[in-house]
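# Coordinates for the following, if possible.
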Amino acid sequence: MFNDELVLAVAKDHPRIENSISSEQLFLESHAVVSLDHKGSFSKPYYQSTESIQAIAYESTDMNSVLSVVSQTYFVAIAPRWLVQACNETLNLKPVPLPWENAKRACNLTWHESTDRDKGHQWMKSLLKQFSLSM
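Model (predicted):
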């Protein structure tokens, strides 16, 4: 559907991270992630190396729980900018740019095949297709 800009979500009072982070420092921090073995894990593509996997301190089944833990600890999480900004006041978070050139991820919409017969889903899919073709 679109490309999400990714950032590092950190607590506003994080003692080591101000407004930027280096590649070297990134995986020295403790990370909170969406479970890597969960089908469709948001985090899995960013944790492929031994160094990055060893940085994982907390796993959850959803991004909202991950961000909640990050807001109450000095853990960090890779997350979509829009989500960190939407939660930045209620969860005391701030977005920090990632140290990679291309910090984007494709956002896709998926649904179970059993919805193919549902009239409401057929209507929604038709609208989404029309919208995506007009862009």
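
# okay, CA-based contacts and neighbour counts for the rest of this
Noted.

# Tell me how many other residues surround Glu59.
Glu59 has 18 neighbouring residues, counting by other Cα atoms under 10 Å.

# was I right about it contacting Val66?
Yes - contact criterion Cα atoms under 8 Å: Glu59 and Val66 qualify, at 7.4 Å.

# tell me, what's touching these two both at once?
Listed contacts common to Glu59 and Val66 are 32-34; contacts here mean Cα atoms under 8 Å, 6 or more residues apart in numbering.

# Go through those residues and name the one nearest Ser126.
Closest approach to Ser126 among the shared contacts of Glu59 and Val66 (Cα to Cα): Val34, at 30.9 Å.

# Tell me how many other residues crowd that closest one.
Neighbours around Val34, by other Cα under 10 Å: 24.

# need the contact list for it.
Contacts of Val34 (Cα under 8 Å, 6+ apart): 41-44, 59-63, 66.

# What subset of these is buried?
Neighbour counting by 16 or more other Cα atoms under 10 Å classes 42-44, 59-60, 63, 66 among the contacts of Val34 as buried.

# Could you list which of these belong to helices?
63, 66 (DSSP state H).

# about what we covered before: out of the shared contacts of Glu59 and Val66, who's nearest Leu93?
Using Cα to Cα, Ala32 is the member of the shared contacts of Glu59 and Val66 that sits closest to Leu93, with 13.7 Å.

# ok so, going back, dump the shared contacts of Glu59 and Val66 into TSV; add secondary structure and distance to Leu91 as well.
TSV is the format used below for the shared contacts of Glu59 and Val66 (DSSP: H, G, I helix; E, B strand; the rest coil; distance: Cα to Cα, whole Å):
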residue	secondary structure	distance to Leu91
Ala32	strand	15
Val33	strand	17
Val34	strand	18
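
# Before we compare anything, build this one as well:
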Amino acid sequence: MDAIDLNLLPALDALLAEGSVTGAARRLGLSASAMSRTLARLRAATGDPLLVRAGRGLVPTPHALALRDRVQALTREVQEVLRPADDRLELGALERSFTLRANEGFIRLFAAPLVGAVLDAAPRARLRFVPKPAKEAGPLREGAVDIEIGVLGDFAPEVRTSLLFRDRFLAVVRSGHPLLSRPMTAERYAAARHVVVSRRGRFTGPVDEALAVLGLRREIVAVVPGFPDAVRIARQTDLVALIPRSCLADASLMEGCASFALPVSTPDIAVSAMWHPRMEADPAHRWLRSLLMSVCRPPTD
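As a prediction, the model looks like this:
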């Protein structure tokens, strides 16, 4: 493509439409001499005179006539391709499927209000929620997932992020659990038996690090992949579950359970939306991100 000058295309379109060097020059805002030089370049490029003198005017050659409609269509198409993207978005006519990858807890809490908000604004759009068995950037990079929701951790450096809300851990036990009878201390908490959540099957986490500073260690007897599983186990046993505060919003999940603040300090959980930079300027994707931010308000105490 080094020898091709696309600036010649609109010049040829103007010349064939006007049938005049002066008219084409006026149309493109050029001088007549500049347009004459451009016509010479077009003749060299095409190997055809294109416009020849007939009396005081110019007439197109057969080759020019054969090119006229094609040149006009190509010129319009090139202008469409090379002009800035149209960021106008007609939500009522938007037909698009978005894929969001999130854990079970997020889907339980936010899928229904998010779907409702999408349908209200863009009734022909669709959402697909998929599980996240592991934290990996591949689906975002490959375009299989539009937005990933979760804790950042070690992720792809190019991925864009936006904080949705901050959460924190609470302890959950069955109603009437012996731990509820007296004020909670780190010693009483550590002396209980526990169920924890880890997709990777880990038995320890930030709570254990905080307890270790105090010279304490808790006994973990079960590890499950999801927070609803931990709550169900706590409801039916004397085990203490560790869950994010946002889970309290699910009344059916918390039925028959009570929660209390941890007696040790742990870092907040920063829940973020993540997407690949190629979707950064996409109007529909930008709208969905904004809607997601408005739906995921910080959970109340």
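
# Mind checking the TM-score on these two?
Superposed pair, TM-score by TM-score structural alignment, normalised by the length of structure 1: 0.67. Supporting alignment: 127 aligned residues with a Cα RMSD of 3.8 Å.

# one step back: so of the buried ones among the contacts of Val34 of structure 1, which ones are in strands?
Cross-referencing these against strands under DSSP state E gives 59-60.

# which one of the buried ones among the contacts of Val34 of structure 1 is nearest Lys129 of structure 1?
Proximity of the buried ones among the contacts of Val34 of structure 1 to Lys129 of structure 1 (Cα to Cα) peaks at Phe42, which lies at 24.0 Å.

# that's a helix at Ile233 of structure 2, yeah?
Yes - membership of Ile233 of structure 2 in a helix is supported by DSSP: H, G, I helix; E, B strand; the rest coil.

# Structure 1: which residue goes with that one?
Using TM-score structural alignment, the equivalent of Ile233 of structure 2 in structure 1 is Val69.

# how many neighbours does its match have?
Applying other Cα under 10 Å, we find 21 other residues in the vicinity of Val69 of structure 1.

# for it, what are its contacts?
32, 75.

# what about it, distance to His31 of structure 1?
Separation of Val69 of structure 1 from His31 of structure 1 (Cα to Cα, to the nearest Å) stands at 10 Å.

# if I look at those two, which residues touch both of them?
With Cα under 8 Å, 6+ apart, Val69 of structure 1 and His31 have common neighbours Phe75.

# immediately after the helix of greatest length in structure 2, which helix or strand?
Ranked by residue count, the top helix of structure 2 under DSSP H comes out as helix 62-82. Going down the chain from helix 62-82 of structure 2, the next helix or strand is strand 97-101, by DSSP states H and E.

# so what does the next helix or strand after that next one touch, helix or strand wise?
Per DSSP H and E, strand 97-101 of structure 2 leads on to helix 104-121 as the next helix or strand towards the C-terminus. Here helix 104-121 of structure 2 touches helix 283-295, going by 3 or more Cα pairs under 8 Å, 6 or more residues apart in numbering; DSSP states H and E.

# mind listing what's buried in the helix it packs on?
The neighbour-count check on helix 283-295 of structure 2 (16+ other Cα under 10 Å) flags 283-285, 288-289, 292-293, 295 as buried.

# Now for those residues: which two are most distant?
For the buried residues of helix 283-295 of structure 2, the maximum inter-member distance is 18.5 Å, found between Pro283 and Val295 (Cα to Cα).

# Can you verify my assumption that Ala210 of structure 2 contacts Pro267?
No - using Cα under 8 Å, Ala210 of structure 2 is not in contact with Pro267, being 9.9 Å away.

# Between those two, tell me which one has more neighbours.
Shown here are Ala210 of structure 2 and Pro267; by other Cα under 10 Å, Ala210 has more neighbours (18 against 11).

# Now do the contacts for the more buried one.
264-266.

# now the residues you listed: which count as buried?
The neighbour-count test (16+ other Cα under 10 Å) applied to these identifies 264, 266 as buried.

# nearest to Leu140 of structure 2, of the contacts of Ala210 of structure 2?
Using Cα to Cα, the contacts of Ala210 of structure 2 come closest to Leu140 of structure 2 at Thr266, 30.0 Å.

# That closest one contacts Gly205, doesn't it?
No - checked against Cα under 8 Å, the pair Thr266 of structure 2 and Gly205 is beyond contact range at 9.8 Å.

# Now do the same for Leu262 of structure 2: its match in structure 1.
Using TM-score structural alignment, the partner of Leu262 of structure 2 in structure 1 is Leu98.

# so where does the most centrally placed residue in structure 1 fall, helix or strand?
When structure 1 is reduced to its mean C-alpha position, the closest residue under Cα atoms, centre = their mean turns out to be Ala79, at 2.7 Å. Using DSSP H and E, Ala79 of structure 1 maps to strand 77-80.

# Report the distance from that strand to the chain centre.
Relative to the centre of its chain, strand 77-80 of structure 1 is centred 4 Å away, using Cα atoms, centre = their mean, to the nearest Å.

# Distance of the counterpart of Phe165 of structure 2 in structure 1 relative to Arg105 of structure 1?
Using TM-score structural alignment, the equivalent of Phe165 of structure 2 in structure 1 is Phe2. Computed as Cα to Cα, the Phe2 of structure 1 to Arg105 of structure 1 distance reads 8 Å.
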